[in-house]
Structures are given as structure tokens and as C-alpha cells.
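*Asks:* below: sequence and its predicted model.
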Amino acid sequence: MATSGQKEPIHVVITGAAGQIAYSLVYQICNGEVFGKDQPLILHLLDITPMLGVLQGLVMEIDDCSIPLVKGVVTTDNEEQAFKDADAVFLVGAMPRKEGMERKDLLTANVKIFKSQGTAIDKFAKKTVKILVVGNPANTNCLILAHFAPSIPRENFSCLTRLDHNRAKAQIASRLKVSPDAVKNVIIWGNHSATQFPDVRSATVNVNGTDTPVYDAIKDDQWLKSDFISIVQKRGAAVIAARKLSSAMSAAKASCDHMRDWWQGTKENEWVSMGVVSDGSYGVEKGLVYSYPVHIKNGRYSIVQGLPVDDWARELLDKTQKELLEEKTDALKATSSE
């Protein structure tokens, strides 16, 4: 119960809560970096039964951080308990891709998880809940989740492409030897996969106090249209090759960035990348979960309209859409064969 003058606590759910990404995520959320320094919260940590002991260790650490915003922690392997009255949900838990596993096999394994969680969210979460799918394949997991949560508005579902967005900003900043916050309005189109289209044709970089188009600042169209795109597309694989583990700290930071902006808004004339349910913008099939540039105000995003799409860009937008359509077909097939 909130005391006089204090906000009511919000209920924040993290699935796969015993995992690496969640471990980096929890402190940022509890410390007010996502929902605000004055927003108390109750954490709901969901994982599979064998991980409940690990979650107890995580609760001890949360206690030991002594963070005033944390008004309670629920640990559970039960979806009803996890999603009850949820205001915000980070769906981090998913079946990881194992060596030799085809993307199709990964989709089939994840359909079970996201069908079950979608059904539970539909029944137990608030209808205003904001949902972020982090677990891969994120776009299609999000599509399945939404399919099984029909009473939640479509605009409340999203998936993480902010990590790719942050990676794109970092590559441009590194190339120009500026701070990443000098770079704005990069775009990630499409799938969080190697077909995504990192696009800087509308991006600018602040050099000596002046916003300059990235193409003019870098003066190397060939690099921007080939190596840059390839580096961002394959960055996840490069991290795994070097670290022998998938991105965790950067994925957690991107998840926080995504939810913070969705909760608190973006700056005027700036946009970020979010995987959202397509309304048909830019010729993308309605209902697909596709990454777009979005502007956010009062907790609602709107897809940025009217950006130029030439033949080169159209081909890249269509290529990633084609992959998502194939994934959708495979995933829906898997739900009907369950």
C-alpha cells in the first residue's frame, strides 16, 4: 500500500529470471532507471521449477542491495502467480538455440512456451500491460504470444530490436570517433535476425554542435551499404564467438532502454526502433511483428511515417519480411499440431 504522496507500486514481471540477461536487468529496473526514480514496484520473477533455488539467491541479492523502490519480490514457477495484475512484462525466458538446431526447431520449441504465457497474460495481466519479448526468435515469439492473448490490445505487444539499434549507433559513433549519444535516428527494420536492415539514411550525427546526415559525415557510401550492415546483422554471433556466451549485459541494457522510452517517451523529433505489430506501414503485412522506427508520447508509440524507401531499401525491407512470413507459417503450423 502506498503511503500518502507516494505512487502505488507497479507489478513488473521478468521471465527466465534465473538467467544471465535477467541478472543484468534486475538492478536497473529496481533502481528506477526504467520506470522512474519515484516509482515503487513489486517484482514477479518466473522461471522453471529447477531454478527456484537460484531465484532465492537472486532475492537475497535484491534484499542486500537495499533499494527503497522495491516493495516486494514474488518468485514462482506458476504463470498465474507471475502475471497476476502485471503492468509491465519482460519475457526473457525462451528455449535457446542449441548447436545443430534449425531455426524451425527453435520456433517449434518456443511456440509451447509463448502459447502458454500468452494464455496466462490474457487471463491474469492488466489489459494495459506493456509487453516486451526478449527471448529469440523474438519477433515470432511475440506474434505467437499476441495470438494467444486476444483481449490485450495489439499495441501493447513489442519485441526487442533496441539492441540492434544501439549496436548500429555504436558502430557509427566508433567510425566517427564521437559519443554514441551524438548519433540519432538510426533505424532497424524487420526481424531481429541476420536479415534485419540497419538503416542510417535518415540518421544524423552531432559534430561540433551541428546535426549532420550520417552519410555526409562518414563520406563512404560503400561502407554504409555493405560492411556496416553486415557488422550489425552478425554482431550477436560475433559476441558468442568471442565470449562463448550470448549477449547478456547489452541485451539487458537495451531491454531497459526499450521499456523506459515506451513508459516515459522519446525526445521531440527523435525515434527509436521497436518490433511492433504491423499496421501495414511501409508495405509490411498487417499483423506481422516487424521492427519500425517509432516515436513515443504518453506511453503510446506511433510508427514514423513518410521516410524515403528507394529500390535498394525496398529489397532489404522485403527480404526480412519474407523471413518473418516463413517463420509465421512455421510457428502457426506448430501451434495447430500441438
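*Replies:* Sure thing, it's come through.
*Asks:* rest of the way, CA atoms for contacts and neighbours
*Replies:* Fine.
*Asks:* measure stretch 99-107 end to end?
*Replies:* 15 Å (CA to CA, to the nearest Å).
*Asks:* and that stretch, which residues are buried?
*Replies:* Residues of stretch 99-107 classed as buried: 106-107 (neighbour count, 16 or more other CA atoms under 10 Å).
*Asks:* repeat that for stretch 315-335.
*Replies:* Those buried within stretch 315-335 under the rule 16+ other CA under 10 Å are 316-322, 324, 327-328, 330-332, 334.
*Asks:* put this next to the first one:
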Amino acid sequence: MADVIRVVVSGAAGQIAYALLYSIAKGDVFGSDQRLDLVLLDIPQMLPILDGVIMELQDCSLPLVNSLTPTADADEAFKGADAAMLVGAMPRKPGMERKDLLKANCRIFQAQGKAMDQFAKKTIKVLVVGNPANTNCLIAQRSAPSIPKENFTCLTRLDQNRAQAQIADRLGLPTNKVCDVTIWGNHSTTQYPDALHAKAEIDGVSTPVFAAVKDDAWLTGPFIETVQKRGAAVLAARKLSSAMSAAKAICDHMRDWWFGTQGDKWVSMGVSSDGNTYGIPEGLIYSFPVCIQNKQWTIVQGLEINDFSRKKMDTSAKELAEEKDMAMDFLNA
């Protein structure tokens, strides 16, 4: 057994965490021989519910779980933490404008960033899930200056999984036969699901998705719109937001970050833009295609960007820049 690692999940009493915690605890994320101290962080009024979640995890009788700690104290939660999945965030309520949502989340992620800065390991890997995920990630990152900025990422793997599934369904293939679909930009309706560089394995032969699908109009229209609006479609049908698929994507993202990507295949992650890659301004948390080795991500270089892609990518970057400006105003107020 590997040394015990300390893993924090915020919003731990919520429905996404309820779908997520079992997978973490049984080894789907950090490995089948990795013992875990699981820390369940939520607001004070959710602690009674966390007690029930703790009881269920105990009753699962999972040998990798070394300890279970429910808490509403961020300082306590992040002390010595090796990894954090920040699922909890202020949801958008009826009548709430985007700036109001950003302001509420600024306070949450600023406080958590400061707690990580002071108490977490400097090697902590942080995945922000709570929306608006890209800008919440930026706030946490800016609030923890002693932790390398590349240690903060946000979740766009759910969007990638959705896109991959749409293409696989169209081609009648298992989803693992489709790879290198890219999500560019914001985890919002401006995101750009890009199949231009994606490949499908058909009868053992790797084929460009555009050549395999043979329907450019679908790949540049309904396919993109379906992925962009999939969360709203799930909410309309289920009367609850995506939980099972979000939990699966969180596991995929963290497992790949922990163990690396395979060969020359890439995955999508919201990461810090350096201002020199694909024309995206510096300082945004923007979704790029990345490869990962030794727990370090690198942006895939040299992909051809056509005029259609350029416009989509810039639209999402513009939205993220506006969110960043609003967030910085709140942080500096």
C-alpha cells in the first residue's frame, strides 16, 4: 500500500459529491492500492447530512479509507492536503445576474484559496468543479500565491465526455474508439467542442472524425450546440442538474492528472493560459487540449486553427476576460 494521501471534497453533502465519493473511496481515482484520508467539507448547516454520508461510506466497508473527516472549517480541511475537488459553489438563483453569482463565489473561492495557501501542501492538485468553474478556479489560484498556478485546473472533461459520446453514437462505436475531441474555452454555452482533430478507430484503423462522420454540417452545427446545451437539457429532463456524469468526469480528470495520459492522446482541462498559446490572453483559466506526464500537464502544441475555430475560441476567451475583470473588481474592493 502507498502512503496515505489526504483528499478534500467540498460541497460534500451535495448530489455530485454523493455520486463521486464512492468512486474515490474504492480506488477509481488514485489507484487500487492508495489509502486515503477523506475530508468532507461543506457549510455548517450541511454537517448533519454529512454525518449520514459518513455513515454510508463506513457501511461500504472500503479498505482504502483510512479516515473520514466531516468539517465546515476550510483551514482544518486543507491542512496537509494532497488533492482537492472543489465541487461546492453558490448556485445561480432565480433573478440572480451573472455578476451577483460571481460576487458570491468570489468570497467562497477566495477563502478556500487562502486556506490552501496557508495549510495545504505546495504540491496539492486542485480541481474546481463548482460553476462558474473557470473563474472560480482563477479566484482560488490568485488567492493561493505560494502554490504553483499550474496546480489549479477546472473541469471541462464533462464537456469532452459529452462530445465524445455524441460522435461515438453517430458512428455506432464504443466511446473509447473516439479520441482527441477538444473543448476550448469556458465551461459555459460559449465553449467550443472541436472535432477537427479528433479521430475514430474503425475496424482497427484510425480515421479523422470528419472523414468518418461525413456530415460537416452536423459537426459544425447541431453537434456543437448539443454539447454546449447538454447540462440544461439534463436539468430540463431530470429536474436536477447533472450529477452522475459530472462525478464520472471528475474521476476521469483527476485520474489522468495523477497517472498521466496514454501515448500521444490528449484530454481537455481548464488551465492557466500563458498568453503565448493559440492566441488566448494571459491569465485566463481556459480549456485546452493537454497531455499529462508525472502529474504535470502540457498544452498540445501546433494544432491547426481555421477561421471557424478562431471565431469560436475568441468568443469564449472574451467571455472569460469579462468574468475575470468582474472577479478582480470584487477581490480588490
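*Replies:* Great, that's in hand. These numbers come from a predicted model, not from an experiment.
*Asks:* list the TM-score for the superposed pair.
*Replies:* Here the TM-score for the pair of chains, by TM-score structural alignment, normalised by the length of structure 2, is 0.99; 332 aligned residues with a CA RMSD of 0.7 Å.
*Asks:* who are the packing partners of the longest helix out of those in structure 2?
*Replies:* The helix that spans the most residues within structure 2, counting by DSSP state H, is helix 307-332. The elements that helix 307-332 of structure 2 packs onto, with contact taken as 3 or more CA pairs under 8 Å, 6 or more residues apart in numbering; DSSP states H and E, are helix 98-119, helix 133-142, strand 192-194, strand 285-293.
*Asks:* by how much does the last one deviate from structure 1 on average?
*Replies:* Aligned to structure 1 and superposed, strand 285-293 of structure 2 gives a mean residue distance of 0.3 Å (mean CA distance after the TM-score superposition for structure 1).
*Asks:* where in structure 1 does that strand fall?
*Replies:* Residues 289-297 of structure 1 are where strand 285-293 of structure 2 lands when matched by TM-score structural alignment.
*Asks:* ok, now the longest one?
*Replies:* Equivalent residues of helix 98-119 of structure 2 are located at 103-124 in structure 1, counting by TM-score structural alignment.
*Asks:* got it, and stretch 184-199 of structure 2?
*Replies:* Stretch 184-199 of structure 2 falls opposite residues 189-204 of structure 1 when the two are matched by TM-score structural alignment.
*Asks:* how long is that stretch from one end to the other?
*Replies:* 17 Å.
*Asks:* would you mark the buried spots in it?
*Replies:* Buried residues in stretch 189-204 of structure 1, counting neighbours by 16+ other CA under 10 Å, are found at 189-201, 203-204.
*Asks:* and if you look at stretch 122-132 of structure 1?
*Replies:* Going by neighbour count (16+ other CA under 10 Å), the buried part of stretch 122-132 of structure 1 is 122-127, 129-132.
*Asks:* biggest separation within the residues you listed, which pair?
*Replies:* Lys123 and Leu132 (17.6 Å; CA to CA).
*Asks:* most tightly packed of the helices and strands packed on helix 307-332 of structure 2?
*Replies:* Highest mean neighbour count of these: helix 133-142, a mean of 28 (counted as mean count of other CA atoms under 10 Å).
*Asks:* in structure 1, point out the residues matching it.
*Replies:* Counting by TM-score structural alignment, helix 133-142 of structure 2 lines up with residues 138-147 of structure 1.
*Asks:* for the stretch 51-200 of structure 2, which segments are assigned as strands?
*Replies:* Using DSSP state E, counting those that start in this stretch, the strands found in the stretch 51-200 of structure 2 span residues 65-71, 83-86, 125-128, 152-154, 178-179, 182-184, 192-194, 199-202.
*Asks:* before we move on, the earlier item: mean per-residue distance, the match of helix 98-119 of structure 2 versus structure 2.
*Replies:* Superposed on structure 2, stretch 103-124 of structure 1 shows a mean distance to its aligned partners of 0.6 Å (mean CA distance after the TM-score superposition for structure 1).
*Asks:* and Ile124 of structure 2, how far from Val53 of structure 2?
*Replies:* Here the criterion is CA to CA. By it, Ile124 of structure 2 lies 25 Å from Val53 of structure 2.
*Asks:* I should have written Gln118 of structure 2 there, sorry.
*Replies:* Note on Gln118 of structure 2: its distance to Val53 of structure 2, by CA to CA, is 28 Å.
*Asks:* same check on Leu68 of structure 2?
*Replies:* For Leu68 of structure 2, the distance to Val53 of structure 2 equals 10 Å [CA to CA].
*Asks:* same check, this time on Thr226 of structure 2
*Replies:* Distance check for Thr226 of structure 2 against Val53 of structure 2: by CA to CA, it reads 34 Å.
*Asks:* for these two, indicate the residue with more neighbours.
*Replies:* Set side by side, Thr226 of structure 2 and Val53 show more neighbours around Val53, with 21 against 17, by other CA atoms under 10 Å.
*Asks:* residue closest to the middle of structure 1?
*Replies:* For structure 1, the residue sitting closest to the mean C-alpha position, by CA atoms, centre = their mean, is Leu160 at 1.8 Å.
*Asks:* give me the nearest residue to that one, chain neighbours excluded.
*Replies:* Counting by CA to CA, 6 or more residues apart in numbering, Leu160 of structure 1 lies nearest to Val134, which is 5.4 Å off, once chain neighbours are set aside.
*Asks:* can you give me every residue that contacts that neighbour?
*Replies:* Shown here is Val134 of structure 1, whose contacts under the criterion CA atoms under 8 Å, 6 or more residues apart in numbering are 90-93, 159-160, 255.
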